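> predicted model and sequence below, questions to follow.
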Amino acid sequence: MKVLFASSESFPFLKTGGLGDVAYALPKALRKLGIDARVIMPKYSDIAENFRYNTSHIKSFDVPVGWRNKYCGLEYYEYDGIPFYFIDNDYYFKRSGAYGYYDDGERFAYFSRAVLQAITYMGDFNPDIIHCNDWQTGMIPVLLKEHYRDYSNYNHIKTIFTIHNLRYQGVFDKKVLTELLCLNEGYFHEDALKFYDGVSYMKGGLLFADKISTVSTTYAEEIKTPYYGEHLHGIMQKRSDDLWGIVNGIDYDLMNPETDKNLFFNYNSETLYNKTKNKLELQKMLNLPVNENIPMIGLVSRLVSQKGLDLIGCIIEDLLQDGIQLVVLGTGDKEYEDMFKYFAWKYPNKLSANILFDNSLAQKIYAASDMFLMPSLFEPCGIGQLISLRYGSLPIVRETGGLKDTVHPFNPCTGDGNGFSFTNYNAHDMLYVIRKAEYYYYNEKGNWTNLVKRAMHENNSWDNSAKIYANLYNSVI
């Protein structure tokens, strides 16, 4: 089976969020199952020079963008056994970052068409499936059916569309249909691409792909409801039989406390004293009181409302009266950045606010923390709680999306569970659960250590999920 994984980002080339991790780790896991999975993405100028200047050029060709033809260079690079293809065009991709430009509708219309054009030039690799991801590739299933179905090297190709976050939909002015996508105005109706007064690239993937997946079983059910469905819940209900919920994993080769070079000390479940040493070193680094007995709560996140930071804002004064340390890492909305900066100034011995993104520091926080806080309003899957489990930092989460699927509350009667959770989106429910975790940390060391070891022994790698994706692919061929 041959699968072309189309993504707007991928580790190690350019990553802004969880999609970048999935676009590397899932194809890697699929290849272990004997599936010829390859990745195609834009060749951004922010890709490190050691990658960007060492790709091999396969072919140059034109890509139709409305009435215009635009240059495309197809390039190739193999990393960690995974074949990567790159779509090269300086006009669209020689910019800082990946998203947030006024012409993103045109950039990813071009990318979607370029992916399809590139298939002709991939030699003996002719995919059975194009696996599309989020709105940036949502038009691929539409363009495949409209422009390529009559060609012999395309008419067998099936499409899978994965929703990583339904909130971000790629909605643009209706003129993109004719001016960018070479589609007629017949696509501007409710059963096609029309979304209020605009055109939704996300809706294209949802309606025209052969099957749909999303990144946890709970989120697959949630998005069928008005509260989580982002005005697309009707489509999710209509395509319910084609919708698969498959929880993400993490790459256990990369996320491994025994080998992680970012840590002060490597450790495993039998050498937890080295985990404690990581906490002591991070306390020194962040100018917090150095005390191995104080529970450290980590928060590594985009600082946006989706992540439940308004709940933290409601109770942070109360929380910082407790015998804890809170370590925050991330950037985002100014109100949350300022909130954490203010309380770090007010309580310098209790809170370290690191308003930046630093992958090395993130790994140090996962390793040093005793608990990891994710009180999300919604969370399609979540990666942070999976990493924290791997590193023995017990997650405290709200029961939504992938958090509900992967974090199971500790039951003191049976000893079962791998973390702590609360159901209602309520600040005081969250504070109650945090304090319950504090109680077990301080008063039941045996239970706490057993919980940490159980969390570290869990398998949240891609092994199981990759097999489910293989079943999904087989269901459409």
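Noted; the coordinates are in hand.
> from here on, contacts and neighbour counts on C-alpha atoms
OK.
> quick one: contacts for P27?
Counting by CA atoms under 8 Å, 6 or more residues apart in numbering, P27 touches F5, A37, R38, V39, I82.
> just the buried residues of the residues you listed.
F5, A37, R38, V39, I82 (16 or more other CA atoms under 10 Å).
> ok, residues contacting the strand ranked longest in the chain?
In the chain, with assignment by DSSP state E, the single longest strand is strand 68-79. Applying CA under 8 Å, 6+ apart, the contact partners of strand 68-79 are 51, 54-64, 83-89, 114, 118.
> strands along the stretch 101-250 of the chain, start to end?
Using DSSP state E, counting those that start in this stretch, the strands of the stretch 101-250 of the chain run over 129-133, 158-163, 171-173, 194-195, 198-200, 211-214, 243-245.
> ok, second structure coming up, stack it against the first:
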Amino acid sequence: MRVLFASSEVFPLIKTGGLADVSGALPAALAEAGADMRILLPGYPQAMDATEAKREVGSLGDPLAIGAETRLVSGKLPESGVPVWLIDCPVLFQRDGGPYQDGHGRDWPDNALRFGLLSRVAAQLCTDGSPAKWRPQILHCNDWQTGLAPAYLHAWELLARPGTVFTIHNIAYQGQFPPEMVARLGFPPEMYAMEGLEYYDSLSFLKGGLYYSDRLTTVSPRYAKEIQTPAFGCGIEGLLSRRATDLCGILNGADYGVWDPESDSHLAHPFKPGDTAGKARNKAALQEELGLAPLPQAPLMVIVSRLSDHKGMDLVLAALPAILAMGAQVALVGTGDHQLEDGFRAAAAAHPAQVAACIGYSEQLAHRMMAGGDILLMPSRFEPCGLTQFYAFRYGTVPVAHATGGLADTLVDTGYDTLMTGTANGFVFEHCNAGAFQWAVERAVALHARPDQWRKIVKACVAQDFSWGRSALRYLDLYKSLAGTGKGGGNGKGRAKA
């Protein structure tokens, strides 16, 4: 099974969030399961530098008439060795800043062209116009940045094409641009319609992927249901509900080759999962590193997250006085909304022995947070899947989380029955408000003070297995159902409307 996996970020080449983790680990698991994989990624400077065994494949021409040649470079991902193709177009990708924004947090003004090129190259590699001899049977696209690839395949009216799969990692990010970009990106005007690319008087990359792909997936079963409702569908629930038979939720996994406390090079004291003495040493090291009071009995709560209201970080700030009054400590690493960043900085300045706020992102510190923390705070208003709870499980850090998306699919709330049966692996709250969040934290702190009970919860956490192998097999089954169909369009003219 030949699969082209297109994504805007791939760990360890470039990362801003969970999409990169998925795009690095899932293709490796699919390759291990027997698929012939290629990953397609823009040639950002970091990615070009980190890719191993690079060689030029050939020219892609100037598909979007930007006045510069685009070339295809092949290489391999570090460690896994999965083949990767990089789109070498310096005028669009060779720049300082992140993949989506400049150093001041502003979206690149030419993102429509940048990710239009990513989508177009993904489609081109499925045709006779590809400079590579390898042709995919399946094109798997991820999030809005690749959403136009299935639309290009539809526009070109190919006699035969690969089956197309589009995965929604977060429906809140939709890639909306002015209508004039439709012609600029090479689409016929009739595709800019409600039954096509149009979304509330704009061109939507996301809708292109949702409308023209053969199959749609999300990253958890619960999220697949949620996004068909107005509360979670971000205005596109109509299309999704009409395509419900083509939509499924496949839970993400965790890369235990990267997230393993026993072999984790980022830790001061590597330890076996479930080793309480080893975890205590890492807790002490983390407290010292962050300048927190060296209190072994104080529950240390960690946050590894983007700082936004979507992630419930405003709820953490609202409950923080009560959390500190319980004698707990809070350590955070992340970046996001400036108001929330300032709020956590102020809390750390006012309570340096109890609060540490590391604004920015550090993969190394994230690992040490998981190893040293007792409790992980994840009060997300919505969470398509969440990967952080998987990492926390393996490191014996107990999540406190809102029952939404993948968190609801993977967490079992701690109560009398679940403690007795040994299935409790977290503290869950149903209503997403500061009071409900605070009550869940209070329950966690109360159980943390009872070591015998706490060890039962940690044991259940460590026993969780969310390795990628199971998810990869489900994707392979999906691919096999599409391979060789030669369909000319996933959604069919006049089928579903947003």
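Noted; the coordinates are in hand. Since the model is a prediction, treat every value here as computed from it, not as a measurement.
> TM-score for this pair?
Superposed pair, TM-score by TM-score structural alignment, normalised by the length of the first structure: 0.95. Supporting alignment: 469 aligned residues with a CA RMSD of 1.5 Å.
> residues touching A353 of the second structure, list them.
Taking CA under 8 Å, 6+ apart as the test, what A353 of the second structure contacts is G291, L292, A293, Q329.
> got a ChimeraX select line for the buried ones in those?
Filtering these down to the buried ones (16+ other CA under 10 Å) takes a single ChimeraX command:
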select :292,329
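> in CSV, list the contacts of A353 of the second structure along with distance to E226 of the second structure.
Shown next, in CSV, are the contacts of A353 of the second structure (distance: CA to CA, whole Å):
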residue, distance to E226 of the second structure
G291, 41
L292, 39
A293, 42
Q329, 34
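> show me where the stretch 101-250 of the first structure has its helices.
104-118, 140-143, 176-179, 201-208, 217-222, 233-238 (DSSP state H, counting those that start in this stretch).
> H428 of the first structure: which of those helices is closest?
helix 217-222 (23.7 Å; CA to CA).
> what range in the second structure matches the closest one?
Counting by TM-score structural alignment, helix 217-222 of the first structure lines up with residues 221-226 of the second structure.
> ok, average deviation of that stretch from the first structure?
On superposition with the first structure, the mean distance recorded for stretch 221-226 of the second structure (mean CA distance after the TM-score superposition for the first structure) is 0.4 Å.
> which strands or helices does the next helix or strand after the longest strand of the first structure pack on?
Note on strand 68-79 of the first structure: by DSSP states H and E, the next helix or strand toward the C-terminus is strand 82-88. Applying 3 or more CA pairs under 8 Å, 6 or more residues apart in numbering; DSSP states H and E, we find strand 82-88 of the first structure packed against helix 18-32, strand 36-42, strand 68-79, helix 104-118.
> what is the subsequent helix or strand relative to strand 82-88 of the first structure?
Following strand 82-88 of the first structure in sequence, per DSSP H and E, is helix 90-93.
> now that next one on the second structure. Mean distance?
Looks like 0.6 Å for helix 90-93 of the first structure (mean CA distance after the TM-score superposition for the first structure).
> okay, buried residues for stretch 303-318 of the second structure please.
303-309, 311-317.
> stretch 270-282 of the first structure too?
For stretch 270-282 of the first structure, by 16+ other CA under 10 Å, it's L272, N274, K275, T276, K277, N278, K279, L280, E281, L282.
> how about those residues in JSON lines, adding distance to K436 of the first structure and secondary structure?
Supplementary listing: those in JSON lines, determined by distance: CA to CA, whole Å; DSSP: H, G, I helix; E, B strand; the rest coil:
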{"residue": "L272", "distance to K436 of the first structure": "22", "secondary structure": "helix"}
{"residue": "N274", "distance to K436 of the first structure": "25", "secondary structure": "helix"}
{"residue": "K275", "distance to K436 of the first structure": "22", "secondary structure": "helix"}
{"residue": "T276", "distance to K436 of the first structure": "21", "secondary structure": "helix"}
{"residue": "K277", "distance to K436 of the first structure": "25", "secondary structure": "helix"}
{"residue": "N278", "distance to K436 of the first structure": "24", "secondary structure": "helix"}
{"residue": "K279", "distance to K436 of the first structure": "21", "secondary structure": "helix"}
{"residue": "L280", "distance to K436 of the first structure": "24", "secondary structure": "helix"}
{"residue": "E281", "distance to K436 of the first structure": "26", "secondary structure": "helix"}
{"residue": "L282", "distance to K436 of the first structure": "25", "secondary structure": "helix"}
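> any chance of these in a markdown table, with distance to S240 of the first structure too?
Below are those laid out as a markdown table (distance: CA to CA, whole Å):
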| residue | distance to S240 of the first structure |
| --- | --- |
| L272 | 45 |
| N274 | 47 |
| K275 | 44 |
| T276 | 47 |
| K277 | 49 |
| N278 | 46 |
| K279 | 46 |
| L280 | 50 |
| E281 | 50 |
| L282 | 47 |
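> wait, which of the residues you listed is closest to G417 of the first structure?
Nearest member of those to G417 of the first structure, counting by CA to CA, is L272, at 19.3 Å.
> show me what that closest one lines up with in the second structure.
Using TM-score structural alignment, L272 of the first structure pairs with T276 in the second structure.
> among the contacts of A353 of the second structure, which are in strands?
Using DSSP E, those in strands are Q329.
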